[in-house]
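Peer 1: this is a predicted model, with the sequence first.
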Amino acid sequence: MKRIGVLTSGGDAPGMNAALRAVVRVAIYKGLKVSGIRRGYQGLIEGDIFEMDVSSVGDIIQRGGTILQSARCLEFKKDEGIKRGVEVLKMFNIDGLVVIGGDGSFMGAKRLSDAGIPTIGIPGTIDNDLAYTDYTVGFDTAINTVVNAVGNIRDTSSSHQRASIIEVMGRSCGDIALYSGIAGGAETIIVPEIDFTYDDICKKLIQGQNRGKVHSIILLAEGVGKPYEFAEAIKNKTGIDVRVSVIGYLQRGGSPTAFDRILASKFGSKAVELLIEGKKSRALGTNGNKVFDMDITEAITMKKEMDHCMYDLADMLSI
């Protein structure tokens, strides 16, 4: 292993730059050369590759997004795209690759490994939707962003005696809504994994109103339904004024938290070590305070389960 490549793929997440910084600096410290690949797999098949040094990753640990940029690449889902990627990596004398991204990015990494290019996957996605790891890079920053938004919206909701529906990201995984809902003191949390009824939501709103609450916060994961339809249904049933706030891409940006910076740095260092050891097709994860690696195929096929204890806690705290 003389030269490694690194790319960021899929949706950006705060902390990707911290992971990139760790990959580059640890690799150089250990005597390797590093090639940066711009725009993910799209940049790979186009040969958008450049030499990276220590200065290339200076002053980026605190920056959100990814300096390597990212892109979706449908071509890479086909055999021709994988073949082209392997050819380009060999053309640039890249012996191994670190991929920072989510499950789709990991699938590309697996196929490259199957084609003879050792790859290591670093989980970078705000959704925290990879089942094999406790946390993904970017998740902690995203929930802190949501918690700050919830606090701001609660202020105006209290002033006008309203209920507020706050839509957060999470099409198939409700972790952002669940964690930020507990931390932000939401009265109701609606996630894709748990069934709900409008009657249950409305009952809780009315009970809160009857005991003197002047506001209510409803956290809605985007995968459940359309927030304005929720607002209309609740208003028709209760008569309570309901407003909608869609946080959207605010969750993707911003300076990463200390937790995400440290986690990303650990992942980046471990990825380089695994490539030096001759490992391939591995995904990095965290369990407790420990970083571990496992087969990438096993990692992306594990089914994500909702933490029902956390959900029950949220329900008890919102009475």
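Peer 2: Done, it's in.
Peer 1: drop to CA atoms for contacts and neighbour counts, all remaining ones
Peer 2: OK.
Peer 1: quick one: contacts for residue 144?
Peer 2: residue 180 (Cα atoms under 8 Å, 6 or more residues apart in numbering).
Peer 1: just the element for it, please.
Peer 2: Element membership for residue 144, per DSSP states H and E: helix 139-160.
Peer 1: buried residues in that helix?
Peer 2: Using 16 or more other Cα atoms under 10 Å as the test for burial, helix 139-160 gives 139-147, 149-150, 153-154, 157.
Peer 1: please name every helix or strand in contact with the very next helix or strand once past it.
Peer 2: Using DSSP H and E, the next helix or strand after helix 139-160 towards the C-terminus is strand 163-168. Strand 163-168 sits against helix 139-160, strand 216-221, helix 227-238, strand 242-246, with contacts defined as 3 or more Cα pairs under 8 Å, 6 or more residues apart in numbering; DSSP states H and E.
Peer 1: change it to 6 Å
Peer 2: Helices and strands touching strand 163-168, by 3 or more Cα pairs under 6 Å, 6 or more residues apart in numbering; DSSP states H and E, are strand 216-221, strand 242-246.
Peer 1: elements contacting the helix or strand just after that strand?
Peer 2: Elements were assigned by DSSP H and E; along the chain past strand 163-168, the next helix or strand is helix 175-184. Helix 175-184 sits against helix 139-160, with contacts defined as 3+ Cα pairs under 6 Å, 6+ apart.
Peer 1: the inter-axis angle of the helix holding residue 144 versus helix 175-184?
Peer 2: With axes from the mean of the first three to the mean of the last three Cα atoms, to 10 degrees applied, the angle from helix 139-160 to helix 175-184 works out at 50 degrees.
Peer 1: distance to residue 190 added to the buried residues of helix 139-160, as a markdown table?
Peer 2: Formatted as a markdown table, the buried residues of helix 139-160 follow (distance: Cα to Cα, whole Å):
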| residue | distance to residue 190 |
| --- | --- |
| 139 | 18 |
| 140 | 19 |
| 141 | 21 |
| 142 | 17 |
| 143 | 15 |
| 144 | 18 |
| 145 | 18 |
| 146 | 15 |
| 147 | 16 |
| 149 | 17 |
| 150 | 15 |
| 153 | 18 |
| 154 | 18 |
| 157 | 19 |
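Peer 1: try it against this one:
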Amino acid sequence: MKKIGVLTSGGDAPGMNAAVRAVVRKAIYHEVEVFGIYHGYQGLMEGEIRPLEIGSVGDIIHRGGTILHSARCLEFKTEEGQLKGIEQLNKFGIEGLVIIGGDGSYRGAEALTKRGYPCVGVPGTIDNDIPGTDFTIGFDTALNTVIDAIDKIRDTATSHERTYVIEVMGRDAGDIALWAGLAGGAETILTPEFKYDADDLVTKLKRGHDRGKKHSIIVVAEGVGSAVDVARQIEELTEFETRVTVLGHVQRGGSPSASDRVLASRLGARAVELLLEGKGGRAVGIEKNQLVDYDIVEVLEQKHTIDKKMFDLSAELSI
């Protein structure tokens, strides 16, 4: 293999640039040409493809977001869209692709591999919801962003003796809420994986209040519902003064943590190695601090699960 491409797709995540850097420099080290595909699958279909050199990825390891930009592309789910992409790959002589992103990005990689273009998926999403890896690129940075916010909000919650409901990202997966809630000492954590009972939530708040507790932090993953609705329920059932903070897209930004930079570098380089070994249709990951790779179809067939023991622990420690 003499020419490979790299693209980022779906939601951006801190550490994507570090992964792109690793792909480019690992490939060039092995005398392989690298092409950057801009704006994800949309850019692939439209031929937004340019060669990348060593200097092209200089001074990006510390930058959040992605220099290749990203876009969501429904058209690429169709046969017509995939054939447009393959036409561009043929035009540039690209023989394999490294695709950095989440579930949707992996499905595009699977489709291209089936059509004869070997692809390797690299897990890049702050949600940490990709099977086949303990952690995804961007999760650690987003987690620390949320923890920093919780710490700051706790200061004002203490000062004003209020209950704060903090909404974090996680439409289908509650890892950010769970990890940040446990690390931030939240009194209650609500995730999509576990149903919550408003009466139980209120009972817990009242129990704390009766023993002299004047403030509380509740972390809600967006997939559970609106933090505004949760706060409204609390006020109606307790009359406790309640405030809401929705962190939103601030969780996706910022310079990646050391952990995310190292993870991205290791996974990006391993993806190139797999392509040079002639292996496509793979998804790389890390398990027990060791690099792994699985058939991308098998990964897509699995369902992400949250750590129930950690969830139970958070409840035990917030009595």
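Peer 2: In hand now; what should we look at? Bear in mind that the values here come from a model prediction, so they are computed numbers and not experimental data.
Peer 1: let me know which of the helices and strands packed on strand 163-168 of structure 1 is the nearest to residue 275 of structure 1.
Peer 2: With Cα to Cα, the closest approach to residue 275 of structure 1 among these belongs to strand 216-221: 37.2 Å.
Peer 1: which parts of structure 1 are helices?
Peer 2: Along structure 1, counting by DSSP state H, helices occupy 16-29, 40-46, 79-91, 103-114, 139-160, 175-184, 198-210, 227-238, 258-276, 296-301, 308-317.
Peer 1: buried ones in stretch 88-104 of structure 1?
Peer 2: Result for stretch 88-104 of structure 1 [16+ other Cα under 10 Å]: buried residues 88, 89, 94, 95, 96, 97, 98, 99, 100, 101, 102, 103.
Peer 1: let me redo that: stretch 26-35 of structure 1
Peer 2: 26, 27, 28, 32, 33, 34, 35.
Peer 1: between those residues, which is nearest residue 177 of structure 1?
Peer 2: Closest approach to residue 177 of structure 1 among the buried residues of stretch 26-35 of structure 1 (Cα to Cα): residue 26, at 35.0 Å.
Peer 1: what is the neighbour count of residue 22 of structure 1?
Peer 2: 25 (other Cα atoms under 10 Å).
Peer 1: now do residue 308 of structure 2
Peer 2: Residue 308 of structure 2 - counted by other Cα under 10 Å - has 12 other residues nearby.
Peer 1: in stretch 229-242 of structure 1, what counts as buried?
Peer 2: Going by neighbour count (16+ other Cα under 10 Å), the buried part of stretch 229-242 of structure 1 is 230, 231, 234, 235, 240, 241, 242.
Peer 1: quickly name whichever of the residues you listed is closest to residue 294 of structure 1.
Peer 2: Each of the buried residues of stretch 229-242 of structure 1 was checked against residue 294 of structure 1 using Cα to Cα; the closest is residue 230, at 40.8 Å.
Peer 1: returning to that earlier point: turn the helices and strands packed on strand 163-168 of structure 1 into TSV, including distance to residue 296 of structure 1.
Peer 2: Formatted as TSV, these follow (distance: least, Cα to Cα, whole Å):
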stretch	distance to residue 296 of structure 1
strand 216-221	27
strand 242-246	34
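Peer 1: which of those sits most buried?
Peer 2: Compared across these, strand 216-221 shows the largest average neighbour count, a mean of 26 (mean count of other Cα atoms under 10 Å).
Peer 1: what packs against it?
Peer 2: Of the remaining helices and strands, those touching strand 216-221 of structure 1 by 3+ Cα pairs under 6 Å, 6+ apart are strand 163-168, strand 188-190.
Peer 1: have a look at how far, on average, that strand is from structure 2.
Peer 2: Overlaying structure 2 shows strand 216-221 of structure 1 at a mean distance of 0.3 Å from the equivalent residues (mean Cα distance after the TM-score superposition for structure 1).
Peer 1: compute the inter-axis angle for that strand and helix 227-238.
Peer 2: Computed by the same axes, to 10 degrees, the angle separating strand 216-221 of structure 1 from helix 227-238 equals 140 degrees.
Peer 1: what stretch of structure 2 does strand 216-221 of structure 1 fall on?
Peer 2: Using TM-score structural alignment, strand 216-221 of structure 1 corresponds to residues 216-221 of structure 2.
Peer 1: need the helices of structure 1 in CSV with distance to residue 166 of structure 1, can you?
Peer 2: Shown next, in CSV, are the helices of structure 1 (distance: least, Cα to Cα, whole Å):
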stretch, distance to residue 166 of structure 1
helix 16-29, 26
helix 40-46, 31
helix 79-91, 40
helix 103-114, 26
helix 139-160, 8
helix 175-184, 9
helix 198-210, 14
helix 227-238, 8
helix 258-276, 24
helix 296-301, 30
helix 308-317, 16
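Peer 1: which one of these lies closest to residue 53 of structure 1?
Peer 2: For residue 53 of structure 1, the closest of these is helix 16-29, at 7.1 Å, according to Cα to Cα.
Peer 1: matching residues in structure 2 for the closest one?
Peer 2: Under TM-score structural alignment, the match for helix 16-29 of structure 1 in structure 2 covers residues 16-29.
Peer 1: mean shift of that stretch relative to structure 1?
Peer 2: Looks like 0.3 Å for stretch 16-29 of structure 2 (mean Cα distance after the TM-score superposition for structure 1).
Peer 1: may I see the buried residues of stretch 56-66 of structure 2?
Peer 2: For stretch 56-66 of structure 2, the neighbour count (16+ other Cα under 10 Å) marks 57, 60, 61, 62, 63, 64, 65, 66 as buried.
Peer 1: ok, these vs residue 287 of structure 2, which is closest?
Peer 2: The closest of these, once distances to residue 287 of structure 2 are taken by Cα to Cα, is residue 61, at 22.9 Å.
Peer 1: excluding chain neighbours, what is closest to the closest one?
Peer 2: residue 18 (4.4 Å; Cα to Cα, 6 or more residues apart in numbering).
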